[in-house]
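Peer 1: Coordinates for the following, if possible.
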Amino acid sequence: MDFGSPTFTSPEFLALNPNGLIPVLQDGDFSIFEGNAIIVYLAEKFGWSDLYPADVQTHAKVNQYLHWHHTNARLITSKLLVPLMHTKQGAGTAEEAVLIKDSPALLTKITALLEKFLVKDFVAETDHPTVADFAAYCEFVQVELMGIFDFSKYPKVAAWLKRMKAVPHHDEIHEPLDQFLTSLGLKNKTNP
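Peer 2: Sure thing, here's the model as predicted:
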């Protein structure tokens, strides 16, 4: 995907997302942007109560993580993956170089917090994945595929990553990410 594509600044795309960013979902005449809003919309539309439980307390735990995610775990993409991508494309800035240099501290902080979220097997204190897990996994799988952080120091996170890899269709769904990181030279060749 060409993130510098004029597609993202076209009037048609900006009508879907004024930020000019992905992801965007168009469902008939309805459109919505922001990844977490999209997964909640889909779960509610299709009645995926296992992914977005109706039980008020479990629902609250899922929402708690999703709200925390945007200003915490989401930083993995905005303050690490994007600067690495720009650097590999020869378009990195001095500010992005600082972000990359500071990334071990960021990853340590966010991973330590995720370790605390994992009271049970999954993020929302459930025995099965919810939309909260999928939101979190999107960030952490990037780091794991790049091989730039040692998750073994965080046994709950390491075990959770393993459980998430066992979700049906995992490899099929993550193939585009794998190809994307490989195309940029960011994928650690020792990670399958």
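Peer 1: all contacts plus neighbour counts: C-alpha atoms, from now on.
Peer 2: Will do.
Peer 1: measure the spatially most central residue of the chain to residue 122 for me?
Peer 2: The residue lying closest to the centre of the chain (CA atoms, centre = their mean) is residue 138, at 2.7 Å. Per CA to CA, to the nearest Å, residue 138 is found 14 Å from residue 122.
Peer 1: before we move on, what about residue 57?
Peer 2: Taken as CA to CA, the span from residue 57 to residue 122 is 15 Å.
Peer 1: Those two: which has the busier surroundings?
Peer 2: residue 122 (22 against 11; other CA atoms under 10 Å).
Peer 1: which SS state does that one fall under?
Peer 2: At residue 122 the chain is in coil, as set by DSSP: H, G, I helix; E, B strand; the rest coil.
Peer 1: for it, what are its contacts?
Peer 2: Applying CA atoms under 8 Å, 6 or more residues apart in numbering to residue 122 gives the contacts 128-130, 133, 160.
Peer 1: One more, so I can put them side by side:
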Amino acid sequence: MLRILGKASSINVRKVLWTCAEIGLDPVREDWGSGFAATDAPEFLALNPNGLVPVLVDDSGPLWESNTICRYLADRHGRADLLPAPSRARALVEQWMDWQATDLNTSWRQVFMARVRGDAAFADPALVAAGERAWNRNMGILDRRLAETGGHVAGEGFTLADIVLGLSVNRWLMTPMDRPALPAVSAYAERLRARPGALAHAFNGTP
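Peer 2: As a prediction, the model looks like this:
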């Protein structure tokens, strides 16, 4: 049995659920995280010592880090369309996945925590404004890349990189902030919304 530990509203849990939908897997999801079972419980820390969601548990044991889980599932189920076998094509997919997890995620944290979560610890107006500029700058990088490919971020075809970036695009569109017009990103969002997995787990009204 395939289990996914993590609440359905988590952006990183949703990456994994969308990947499962693309592959045709039907995991059992368990609610862990803020508002649900505590991730600092000993039984959870035994699966992920970081105390973070998601965690995948299958017949091989536990696995954590959302992008790693997505790559594992695509590879295990032979989905070379989602994660290509040739080294250069695979590296391009992983490059954009890693960029999403580092540069892009870092840039939206301050704004999202202040404007969506309402966390007073992130409410400093100067830092929020700086975060907004950084987030929009990174989205401009994505826009230029999509204008080059005319399709998806790693090239013409849909890959895992589009799953992880699709969640970030949705968050950018749903967060109350000033956004520049990025036509390639807007067109990309519409292409992704045509996928059932995207509608269920990314563009589902949750930022």
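Peer 1: Name the nearest of the contacts of residue 122 of the first structure relative to residue 62 of the first structure.
Peer 2: Checking these against residue 62 of the first structure with CA to CA, the nearest one is residue 130 at 7.2 Å.
Peer 1: tell me the contacts of the nearest residue to the closest one once chain neighbours are set aside?
Peer 2: Distance criterion CA to CA, 6 or more residues apart in numbering; nearest residue to residue 130 of the first structure, sequence neighbours excluded, is residue 51 at 4.0 Å. By CA under 8 Å, 6+ apart, the residues touching residue 51 of the first structure are 43, 129-131.
Peer 1: ok, residues contacting the longest helix along the first structure?
Peer 2: Scanning the first structure for the helix with the most residues, using DSSP state H, yields helix 94-117. Residues outside helix 94-117 of the first structure that contact it (CA under 8 Å, 6+ apart): 72-73, 76, 79-80, 83-84, 87, 123-125, 149, 154-157.
Peer 1: And stretch 54-67 of the second structure, by the same measure?
Peer 2: 1-6, 12-13, 15-16, 47-48, 53, 69, 97-98, 101, 164.
Peer 1: Selecting buried members of those residues in ChimeraX, what would you type?
Peer 2: Applying 16 or more other CA atoms under 10 Å to the contacts of stretch 54-67 of the second structure leaves a buried subset, and the ChimeraX line that selects it is:
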select :3,4,5,6,12,13,15,16,47,48,53,69,97,98,101,164
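Peer 1: The contacts of stretch 54-67 of the second structure in helices, which ones?
Peer 2: 12-13, 15-16, 69, 97-98, 164.
Peer 1: Just flag the most distant two among the residues you listed.
Peer 2: Of all pairs in these, the most separated under CA to CA is 13 and 98 at 16.4 Å.
Peer 1: Which stretch of the second structure lines up against the strand or helix carrying the residue nearest to the centre of the first structure?
Peer 2: Using DSSP states H and E, residue 138 of the first structure falls within helix 131-146. Under the alignment (TM-score structural alignment), helix 131-146 of the first structure falls on residues 160-175 in the second structure.
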